[in-house]
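Asks: need a 3D model of the sequence below.
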Amino acid sequence: MFQNIKINKISNSLTEIITGNFNARIKFHDYNKSVRNLIINLNRLIDKFQEVAAVNKQYEDDRKKMVSNISHDLRTPLTAMLGYVEMLQTDASLSLNEKKEYLNVIETKGEVLRNLIDEFFSLSKIDSDDINFEFKKIDITEVTRQCILSFLKDFEAKEITPIIKIPEKEVYITADEKSINRILQNIIGNSLKYGISGKVIGISLKENKDSVTIDIWDKGKGIKKEDLPYIFERLYTGEKSRNSNLKGSGIGLTIVKKLVEKHNGKIEVESLPYEKTTFKITFFKKLRNM
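Replies: Modelled structure (predicted):
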């Protein structure tokens, strides 16, 4: 009879937890050693279940936020495009120059929309491991130089002075060249977009014994200390730490971090607003754990 009471107490505690009180635990009484060990393991199992439930809740919250943000990011340029299309169709008083101007706006918004969709698609492919990486020996100095050359017109147009420090000699790492190029393109593009007020962008490459470090820095508005831990989160737009008028999709840096991690590398950020914001990327010469 007394044993049945003990079992009922344990059962009632489990029922309380199953029905939603994840903070409840099975309490110890005058049970024998075997029952106490069972209760200890049950409480450990409940702890693990509570951790999984918390992760699932966070994942669901993030998913809802992501869907909401994606919808907003896609709707904004699409709404503008449709508005200009309607004006072209209904306003007979528009001059030829005005029509050309509206078509240019539609083209620009269409390009923004296409880039957003491309970024969402790329992130989805990385998340699902649906990308074939071609890891091979590449000259990281040459890849970096070619990437910088692709930005020369942008530097000139925005009156930004590039400070380049790259070794003359060849430096080889094992990597997927397309991914390395995209990482550099995204970070330099980010500095161009948000560091324009500083009028200078620095790109340096340093060879270490087993690794290569690339620093990309600017002297723009920078990132507040409290925002630094979140800048690689998907759809984080940095509106608090960067100019909200220049706010992007928040996908670019997420893609960068994931691609760096695919190379078993690491990326770090330091920022003193209006002094220096530095993205530091480390690639190992030989891939680890692969």
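Asks: every contact and neighbour count from this point should use C-alpha atoms.
Replies: Fine.
Asks: where's the spatially most central residue of the chain relative to T19, distance?
Replies: By C-alpha atoms, centre = their mean, the mean C-alpha position of the chain lies nearest to T254, the distance being 1.5 Å. Plainly put, T254 is 37 Å away from T19 if you go by C-alpha to C-alpha, to the nearest Å.
Asks: before we compare anything, build this one as well:
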Amino acid sequence: MRKTLYSKIATFFIIILIIITTITGGMLYFFLGNFVTQEKERSLNSAGDSINIMLKNYTEKINDPVMTQTLQNYLLSYFLGNLELIGDNVEATIWVVSKNGDIVILVNEKYLDNSVMAKLRDVTGNLRLPDKRQYEKVMKEGQYVKETGDFYGLFKDTNVSWLTIEKPYSYNEEIQGAIYLSIRVPEINNARTNVFKFYIISISIAILVSALLVYIFSLKITKPLKLINNAAREIANGEFSKRLDISSEDEIGQLAESFNHMAVALENLEEMRRGFIANVSHELRTPMTSIHGFIEGILDGTIPPEREREYLSIVSDETKRLSRLTNDLLDLARMESGEMKLTFVTFDINELIRRCIIKLENQIVTKNIQIEANFHEEAAHVYADKDSIERVVLNLLHNAVKFVQDGGQIIIETEMSKGKVMVSVKDNGAGIDSEEIGLIWDRFYKSDKSRGKDKSGTGLGLAIVKNIINEHGQEIRVESEIGKGTVFYFTLNPAKEDNENNM
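Replies: Below you'll find the predicted structure:
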């Protein structure tokens, strides 16, 4: 059976609730028992004090010489009636015992079993305490005594524990006897049991209400999680357009928002993958078709022998283009996976730019392009990977040469800006449309839709440039305007000694 989130949450909360209530109930039961016992003892003690006062008043009045027998009988009846009221009020048996253990007065014997009454009667039928230990202590010491248990065997046959308090009674500063109040301990515990029953009932209701609240609470959690789970299944099946509409400000809402961002990223990645495959297929198909067609033409004689060299030269250019495309793809893959290792050294960026211009000299001369190099200092030492930065400069220069018109102008500048060496490559070519500027860094994107006369490009140059600059932790940006030209800017860290001199 699969465990649901609701069952786990409900089980967890109910177990915690049971543990808490068990500990609380145990402590409540223990302390409530002590509290009830102490309260009962206090009420018996108070009743004993009241009886003591009543007994003194009664003794004083019946010892009055003018007291008649009729009045004595009335006082005795009144005294016994009050004792019975007190006994009913505290639910206890009350007896007044003389110094030698005789029971002078017994009130509320209804609370005593027959077995107890049988032990209290001696052979003559009089009531007295059968064991000296039951009255010697209070009579000799004249102090309050509390006994809990079977009271030296008197209550043994009742099979329950009893609480008995003994209050000495004195008259004319001499102990005349003692007042006893006895109550069953289970009777005391009845109050605790009743309170605890209400506690158990309230806990049971609390558990049921908690289970209902946990169910409602779990629905608020599980419902969006089910939506996220279903959406994840659809995305796993290729439905990248799936989005979640969960307007929650808690962690679930944050998860849904992150999920939607992930879905957008996956959709973009899928579109990029499809575009990448389409672009690679196109870039590979075009030169391979040319190579295949020219080779077939040479083999079947369609191309005359005197022109074979011309077409083989085209085949050679196409194979070189395929080689460049393959190398660029491998380099870009290494960059994006973080496998490209940079070797940082100190070198003169101005000197590197001069060498790059020399490498492109043939193309520059062919198009009669005017090159202008403006360097803020004769030497500008930077700390970077020399080979990869040379690739950046060559790519940007090659793009400028490619898109500038015959007789155009290219300006290369280096300067210090905000503690960085800023390199810019500017041309006065056709420029880039504002809608295309954000796309030029994408793989295989070419702003020259017609491809022009120069078809040697792979469409990966600026993507590689972007990755190289990012790997250096630097910035690259572009500004362009249709009909006026384009300028690329990128930054490099200056060499440490140069940086210290400029501070």
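Asks: what ranges do the strands span in the first structure?
Replies: Here the first structure has its strands, by DSSP state E, at 135-139, 161-165, 172-176, 200-207, 211-218, 266-272, 276-284.
Asks: same thing with the stretch 51-200 of the second structure?
Replies: Here the stretch 51-200 of the second structure has its strands, by DSSP state E, counting those that start in this stretch, at 93-98, 103-107, 145-149, 162-171, 174-184.
Asks: quick one on the thing from earlier: doesn't R234 make contact with the residue nearest to the centre of the first structure?
Replies: Yes. Counting by C-alpha atoms under 8 Å, R234 is a contact partner of T254 of the first structure at 5.4 Å.
Asks: burial count for A206 of the second structure?
Replies: By other C-alpha atoms under 10 Å, the residues close to A206 of the second structure number 14.
Asks: that one maps to what in the first structure?
Replies: In the first structure, no residue is matched to A206 of the second structure (TM-score structural alignment).
Asks: you'd agree A206 of the second structure is in a helix?
Replies: Yes. A206 of the second structure sits within a helix when classified using DSSP: H, G, I helix; E, B strand; the rest coil.
Asks: give me the distance between the counterpart of S244 of the first structure in the second structure and K242 of the second structure.
Replies: S244 of the first structure maps onto R451 of the second structure when the alignment is built from TM-score structural alignment. Here the criterion is C-alpha to C-alpha. By it, R451 of the second structure lies 37 Å from K242 of the second structure.
Asks: between those two, point out the one with more neighbours.
Replies: K242 (15 against 11).
Asks: can you tell me, leaving aside adjacent residues, what's nearest to the more buried one?
Replies: A231 (6.4 Å; C-alpha to C-alpha, 6 or more residues apart in numbering).
Asks: quick one: F133 of the first structure from E261 of the first structure, how far?
Replies: F133 of the first structure is 13 Å from E261 of the first structure, by C-alpha to C-alpha.
Asks: do N23 of the first structure as well
Replies: Shown here: N23 of the first structure relative to E261 of the first structure, a distance of 36 Å by C-alpha to C-alpha.
Asks: list the contacts of the residue nearest to K242 of the second structure.
Replies: Going by C-alpha atoms under 8 Å, 6 or more residues apart in numbering, A231 of the second structure touches 242-244.
Asks: where is the longest helix in the first structure?
Replies: Criterion DSSP state H: the longest helix present in the first structure is helix 33-90.
Asks: from the chain's centre, how far out does that one sit?
Replies: Mean-position distance between helix 33-90 of the first structure and its chain equals 16 Å (C-alpha atoms, centre = their mean, to the nearest Å).
Asks: the closest residue to E147 of the second structure other than its chain neighbours: neighbour count?
Replies: Excluding the flanking residues, the one nearest E147 of the second structure by C-alpha to C-alpha, 6+ apart is T164, at 5.1 Å. Using other C-alpha under 10 Å, T164 of the second structure has 23 neighbouring residues.
Asks: residues in contact with V256 of the first structure?
Replies: V256 of the first structure neighbours (C-alpha under 8 Å, 6+ apart): 182-183, 186-187.
Asks: map A373 of the second structure across to the first structure for me.
Replies: In the first structure, A373 of the second structure lands on I164 (TM-score structural alignment).
Asks: dump the strands of the stretch 51-200 of the second structure to CSV, plus distance to V36 of the second structure.
Replies: Listed next are these as CSV, based on distance: least, C-alpha to C-alpha, whole Å:
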stretch, distance to V36 of the second structure
strand 93-98, 18
strand 103-107, 24
strand 145-149, 15
strand 162-171, 12
strand 174-184, 13
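Asks: N502 of the second structure is nearest to which of the ones you listed?
Replies: Shortest distance between N502 of the second structure and the strands of the stretch 51-200 of the second structure, using C-alpha to C-alpha, is found for strand 145-149: 96.7 Å.
Asks: roughly how far out does the closest one sit from the chain middle?
Replies: That offset, for strand 145-149 of the second structure, works out to 58 Å (C-alpha atoms, centre = their mean).
Asks: state the span of the first structure onto which it is aligned.
Replies: On the first structure, no counterpart of strand 145-149 of the second structure exists by TM-score structural alignment.
Asks: again, but for stretch 72-83 of the second structure
Replies: Going by TM-score structural alignment, stretch 72-83 of the second structure lines up with nothing in the first structure.
Asks: list the buried residues for that stretch?
Replies: Under the neighbour-count criterion of 16 or more other C-alpha atoms under 10 Å, stretch 72-83 of the second structure has 72, 75, 79, 83 buried.
Asks: also stretch 27-44 of the first structure?
Replies: Result for stretch 27-44 of the first structure [16+ other C-alpha under 10 Å]: buried residues 36, 39-40, 42-43.
Asks: same check, this time on stretch 342-350 of the second structure
Replies: Judged by neighbour count (16+ other C-alpha under 10 Å), stretch 342-350 of the second structure contains these buried residues: 346-350.
Asks: which among the contacts of V256 of the first structure gets closest to V105 of the first structure?
Replies: N186 (24.2 Å).
Asks: name the nearest residue to the closest one, sequence neighbours excluded.
Replies: Nearest non-adjacent residue to N186 of the first structure (C-alpha to C-alpha, 6+ apart): G252, at 6.2 Å.
Asks: I figured the one you found hits F120, correct?
Replies: No. G252 of the first structure is not in contact with F120 according to C-alpha under 8 Å; the separation is 9.5 Å.
Asks: neighbour count winner among the two?
Replies: Just comparing G252 of the first structure and F120: by other C-alpha under 10 Å the higher neighbour count belongs to G252, 27 against 18.
Asks: what about the nearest residue to R184 of the second structure once chain neighbours are set aside, neighbour count?
Replies: Distance criterion C-alpha to C-alpha, 6+ apart; nearest residue to R184 of the second structure, sequence neighbours excluded, is W162 at 4.4 Å. For W162 of the second structure, the count of nearby residues is 22 (other C-alpha under 10 Å).
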